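Colleague: When you get a sec, could you give me coordinates for this:
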Amino acid sequence: MDHPAELSDKTQCDLTHDKRSHPWFPRCLSIEEGGIERVTDEERQQNTTKFWNAATFWFSANMAVATLNIGSLGGSLGLGFWDCFIVILVVNLTSDLLPAWTATFGLTGLRMTTFSRYSFGYWGNMLVVIFSMIATTGWNAINSISGASVLNALSNGKFPTWAGVIVICTLVWVICALGITWIHRLDAFLWIPPLVVWCVAAGTGASSFTSEASQALEGSNKAAAVLTYMASIFSFSVSWVNCAADYNVRMPPETPHWKIFSATYVGIFVPTVLVQSLGAAMYSGTITNAAWKEAYSSSSIGGLLEMALEPVGGFGKFLMVLAALSAIPNNIPNNYSFALHAQNLGPCAIRVPRIVLVTFGFVVAVIIGCCAAKYFDDTLQTLLSVIGYWTVIHITVVVEEHFLFRRGWKAYDFDAWNNPTALPFGWAAIGAFAFGFLGAALGMKVAWYAGPIASLIGIKGANIGHEITFAFSGLVFPVFRWLEKRYGGQ
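Modeller: Predicted coordinates for the structure are as follows:
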């Protein structure tokens, strides 16, 4: 007799027709019907995801034009290519460990925002929910703008950026509405077309690349530029922390943690380093070629990509379309996880169908994306910083709770994920959150504000908000958590 996990998709579809409790239409099309409810071991025996999907999912998400855009930020700060490359390599080697570790939390059957209840508390976790929703919506908009800028450059400005945002967000919405099964099916292959684009662009644009810097930075001014660029690269990587677990909840329960960790790390590290390095190299073309500089001024990263692919003529235009569409898998984690974040807002929110929340996230992202397109550069750097500060607090609290207070997986009662009386209230995490953002305010450097400590480095200041945020939240949480356990009972 065949094992249920080995039955064909058609057979499984036929078997579900007789289940009156579930409509046959979503089942036949493998449309996800559930929400944040914990996926039990028994459910994962029948509808499993392969561990290599943890790699291909992130290959597709990071092999994107937004990753290219992040890489180009170093040149705009005045850094040369080799300075950018060293920052990209070193920061990704370390920061990519964080989402790779949180990706293993999916083996509990819980999504990341729900799992955070064990450290932030049931009510304190509302901070995680709200900021995760802001982060995913912001990234949804920003990544769409990156793809839309390519379509804008391709049309010589005739296809407005806001229209590109609508097209990209709509396609993302369709895939996210279908759910996790379709996401993994498509992401197994969606990384291949943009990889071809980046390989061709690297070859055809290489003659315009240079290792020279756009500005002659020295001493504290160069240190400030390096620190600010490090903050951007770090923020891009750790932004996946808030949702990495969401895509592994259907892995077989016996899957080793090291497999998920390794697959996720490779899936994030390899494409991110390659594409960000290409972005840094492409920006250097603005130093050697006036046409490249003009293209960047008019269409941002899309203009640079157009210049790099110009030697291959009409084929280059086709490749630009593929590059623009790379924003789709890049945005899938944002739109899909937005709905899961929102369902953690309380007892009423969990009753709202996932498709409704996915649609709401899509609408908000379109509105923000269309408005933010006009001020893209400042919006990008500011969003990267703010998301990075909040994510540092999130991962710091989760790490300290896991290793200092839980001391391993056996101390968690995973059936208590929706029981406020069996979870902390969250006073300790709320306190750590407040102190963490105090540190961010002292060390942050964005387009409209420079903190007092950040202003001490170089003429323009340096973004050291992440380091101070980590220090403040990391020092106070163990103290507050000890008091919470002693006097609060959980």
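Colleague: going forward, measure contacts between C-alpha atoms and count neighbours the same way
Modeller: Fine.
Colleague: what about K50, neighbour count?
Modeller: 14 (other C-alpha atoms under 10 Å).
Colleague: Before we compare anything, build this one as well:
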Amino acid sequence: MAPSPAHSYEDNEKNTGPQGSAPDSEASPDDVLVNRFGFMGPALAKLFASGVEARGVERVPEDQRENKNMWNNLLMWWSVNTVLTTLPIGVLAQEFFTLTLPHAIATIFCFAALGATATSFVATLGPQTGLRTMVITRYSSGYVGCTIFSVLNILTQLGFSVTAVILGGQTLASINPGTLPLVAGVVIVGLASLIPCFIGYNMVHHYERYAWMIIFIVMLFLLGLGGLAGFDINAQKQFEDKGKAFSSDILSFGGIVFGSVAGWAPVAADYNCRLPVNTPPIKIFLLTFFGLFIPIAFVETVGALLMTITNEAYTDAFTDGGTGGLLSQVLSPWKGGGKFVLFLLAFSVVGNNIPNTYSAALSIQALGRPFAKIPRFFWTLVIFTTYTVAGVAGREHFAEILSNFLAILSYWTAFFIVILFEEHFLFRRPGGRLGGYNLADWDTPSRLPLGIAGVLAGCFGVAGAVVGMAEVWYIGPLGVKAGAKSGADLGFELAAGFTAVTFPIFRYLEIRYMGR
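Modeller: I've put the predicted structure just below:
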């Protein structure tokens, strides 16, 4: 079968009506949902009129875009990552991997930059397509691949949310030990995260535009009070591994750092798909990159620094209460003021949890038309309930959940990013095999790829992760050879490599014989 004619952005304007929108896109999403739900329509109309976002995974046509300040893109990611949840990642460098502070910082900077680069590329696709991230995958992996990626992303965002509510709950409970049960702290933080996500896109951006300011100052307080207690940059030197064991620590911790940044890639386009189509991609890339890299590198470094305090009161506080207990001890010289700062830190996780909840709901809609027919805000409630229950169940195992979750997260996001990247630059570029995206086809399975190439390449990515991973419960054969007895985690590197080699081959054959 010969390939179908290539479509570019300009072609869409000719073929699908003004501004490249599909013929049925002129109706507002509010009206479409109101009409879809029959007797529930009047109630939904009032809800949407009150400010709750009606649009879900539906494409945003060019004539419905909002020409807002692009700096919001930087500030949003800055707020999302200048939070309490980012601190424990830096803590893991000494807690699990015995790295000295200089080596921990070097690893954080290198792998955070790599993850930010990957995520920033995905972010550039939002204004170009007007689509949410999971729906964009339909152009490389079809409906089937989109469904698989959506399931993985739902699990990813739930994992982020569980760690956020547990840490926030731990911190709230540590303010006045014995007065607030940890279960209650988890539920309180979860509820605080729900409100902006329920309302939708504009409320999410409004909250995240300002949330970083107070917490950035709080992080500076932690640095000052930690310095008062005494940082010892050589504290871990006598325990640091040597030789292959040292490289194992670097690679394994680096995979966790990469996962903490690249974990935002599957949602990166969700928050700028309403920007005008002519928004320069390089601006989106740079604003997203610095919005991710600077706060993540800074806050994770603060976490690593706090672990160099050797005062017995501080080490005991960490042993007894984890990261929340350590922070409580660091802020203890301020007494009541320190407890107020701890309260602010506990609720900072709301800024991190908002995109998790919002995008997980969108990913459920991306599973297919039956799910998309149910309003986004309903799925937000389902996600909230799920991660709150999971947070309560796993509240005593925060460090284990965090380290294992972030490592595994880096595996699938690595091959996911590679597939989007190669589809965009090899097959969708001007002059490429397909020459662009026919954006009117975003929900037409018969005109999208079958998904054979994306699914097969993803399977090879899984194989790469399996042979290269190094977890407590499994070490792959290449992971064993690369490190000491505990192995070196090469999971995300091999997942990306295996996919990068196989996807272009499979995709070329798919286009040649299927025509799409």
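Colleague: Give me the secondary structure label for the residue positioned nearest the centre of structure 1.
Modeller: For structure 1, W240 is the residue whose C-alpha lies nearest the centre (C-alpha atoms, centre = their mean; 3.7 Å). For W240 of structure 1, the assignment made with DSSP: H, G, I helix; E, B strand; the rest coil gives helix.
Colleague: Longest helix in structure 2, please.
Modeller: Looking across structure 2 with DSSP state H, the single longest helix is helix 138-175.
Colleague: That one vs structure 1 - mean distance after superposition?
Modeller: Compared with structure 1 after fitting, helix 138-175 of structure 2 has a mean deviation of 1.1 Å; criterion: mean C-alpha distance after the TM-score superposition for structure 1.
Colleague: can you tell me what part of structure 1 that helix aligns to?
Modeller: Matched against structure 1 by TM-score structural alignment, helix 138-175 of structure 2 falls on residues 117-154.
Colleague: cool, and stretch 355-362 of structure 2?
Modeller: Using TM-score structural alignment, stretch 355-362 of structure 2 corresponds to residues 333-340 of structure 1.
Colleague: ok, and what's touching that stretch?
Modeller: For stretch 333-340 of structure 1, the external contacting residues (C-alpha atoms under 8 Å, 6 or more residues apart in numbering) are 35-36, 61, 111, 113, 132-133, 136-137, 139-140, 172-173, 176-177, 179, 243, 246, 354-355, 357-358, 361-362.
Colleague: quick one: that stretch to structure 2 mean distance?
Modeller: Mean deviation for stretch 333-340 of structure 1: 0.5 Å (mean C-alpha distance after the TM-score superposition for structure 1).
Colleague: Pull out the buried positions in that stretch.
Modeller: Across stretch 333-340 of structure 1, burial judged by 16 or more other C-alpha atoms under 10 Å covers 333-340.
Colleague: cool, stretch 282-297 of structure 1 as well?
Modeller: By 16+ other C-alpha under 10 Å, the buried positions in stretch 282-297 of structure 1 come out as 282-288, 292-293, 295-296.
Colleague: which residue in structure 1 lines up with M213 of structure 2?
Modeller: Taking TM-score structural alignment, M213 of structure 2 has I192 as its aligned residue in structure 1.
Colleague: For the closest residue to S30 of structure 1 other than its chain neighbours, which residues are in contact?
Modeller: Excluding the flanking residues, the one nearest S30 of structure 1 by C-alpha to C-alpha, 6 or more residues apart in numbering is T181, at 6.5 Å. Residues in contact with T181 of structure 1 (C-alpha under 8 Å, 6+ apart) are 30-32.
Colleague: before we move on, back to that, who's in contact with the residue nearest to the centre of structure 1?
Modeller: The contact partners of W240 of structure 1, taken as C-alpha under 8 Å, 6+ apart, are P99.
Colleague: Please say which position in structure 2 it maps to.
Modeller: So, by TM-score structural alignment, W240 of structure 1 is matched to W264.
Colleague: cool, S455 of structure 1 as well?
Modeller: So, by TM-score structural alignment, S455 of structure 1 is matched to V480.
Colleague: what helix or strand does its match sit in?
Modeller: Assigned by DSSP states H and E, V480 of structure 2 falls within helix 477-482.
Colleague: contacting residues around that helix?
Modeller: 244, 248, 467-470, 486-491.
Colleague: Serialize the residues you listed to a markdown table and add fields for secondary structure, neighbour count and distance to K283 of structure 2.
Modeller: Putting these into a markdown table (DSSP: H, G, I helix; E, B strand; the rest coil; neighbours: other C-alpha atoms under 10 Å; distance: C-alpha to C-alpha, whole Å) gives the following:
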| residue | secondary structure | neighbour count | distance to K283 of structure 2 |
| --- | --- | --- | --- |
| K244 | helix | 17 | 41 |
| S248 | helix | 26 | 36 |
| V467 | helix | 20 | 38 |
| G468 | helix | 27 | 35 |
| M469 | coil | 30 | 35 |
| A470 | strand | 28 | 37 |
| S486 | coil | 18 | 42 |
| G487 | coil | 28 | 40 |
| A488 | coil | 30 | 36 |
| D489 | coil | 33 | 34 |
| L490 | coil | 27 | 32 |
| G491 | helix | 33 | 31 |
